Every structure is written in C-alpha cells, then in structure tokens.
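Student: With the input below, show me the fold.
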Amino acid sequence: MESALRIPKIQCTIQAYKNNTMILFVSKMRMWIFFKKTKMPNQR
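Tutor: Got it, this is the predicted structure:
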C-alpha cells in the first residue's frame, strides 16, 4: 500500500520538474533572442 502511493507522487514530481525546466528554457531563449535583437538590430 505504501509503495503504491509513493510511485504516483514521484511521477508527479518528475512531471513538475520537466515543466519547470521547459518554462526556464523557453524564458531563457526569449531573453536571449530579445538581447540579440536589441544588441544587433541590423543582423537577422
């Protein structure tokens, strides 16, 4: 019973971790693109 309850919790934690990593990655990419656009407006 104990282990049966523990497994979904780990799954949820992994899912939450993945979601947080994706959000972090996307925000970093947006910041990087914005930085490039502001620093080098003439370059594509």
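
Student: make it CA atoms for all contacts and neighbour counts henceforth
Tutor: Will do.

Student: which stretches of this protein form helices?
Tutor: With helices called from DSSP state H, the chain shows them at 2-39.

Student: Alongside the first, I'd like the structure of this one:
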Amino acid sequence: MVKTDTDSAIVNLLKLFALWDIIILAHKYNSIALYYILTERT
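Tutor: The predicted structure follows:
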C-alpha cells in the first residue's frame, strides 16, 4: 500500500511541475504578445 501511495504522490508532483512549466511558458508568450500589441498600437 505504501508503494502505491508514494507512486501516486510522485505522479502528482510530476503533474504539478508540468503545470508550472505550462504556466511559465504561457506567461512568457503572453508578455511577448502583450509587448507586440502595445508596440503595434503606438
């Protein structure tokens, strides 16, 4: 039982790290898009 618990905990940690990677990438691309939009308007 302990092995499956630790396995699921590791899987949850991996999911969390993947989610953070996606959030960081999205934030980078959003800031770049915002920069281009702002420079295009002026």
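
Student: Map Ser8 of the second structure onto the first structure.
Tutor: Using TM-score structural alignment as the criterion, Ser8 of the second structure maps onto Arg6 of the first structure.

Student: One more: Lys28 of the second structure?
Tutor: In the first structure, Lys28 of the second structure lands on Val26 (TM-score structural alignment).

Student: Can you report how many residues lie near the match of Ser8 of the second structure?
Tutor: If you count neighbours by other C-alpha atoms under 10 Å, Arg6 of the first structure ends up with 10.

Student: gap between the residue mapped onto Arg41 of the second structure from the first structure and Ser27 of the first structure?
Tutor: Here Arg41 of the second structure is matched to Lys39 in the first structure, going by TM-score structural alignment. Between Lys39 of the first structure and Ser27 of the first structure the distance, using C-alpha to C-alpha, to the nearest Å, works out to 18 Å.

Student: can you check Thr21 of the first structure too?
Tutor: 10 Å.

Student: what is in contact with these two at once?
Tutor: Common neighbours of Thr21 of the first structure and Ser27, counting by C-alpha atoms under 8 Å, 6 or more residues apart in numbering, are absent.

Student: how much space between Ser8 of the second structure and Val2 of the second structure?
Tutor: 10 Å.

Student: Could you do Trp20 of the second structure as well?
Tutor: Where Val2 of the second structure is concerned, Trp20 of the second structure sits at a distance of 27 Å (C-alpha to C-alpha).
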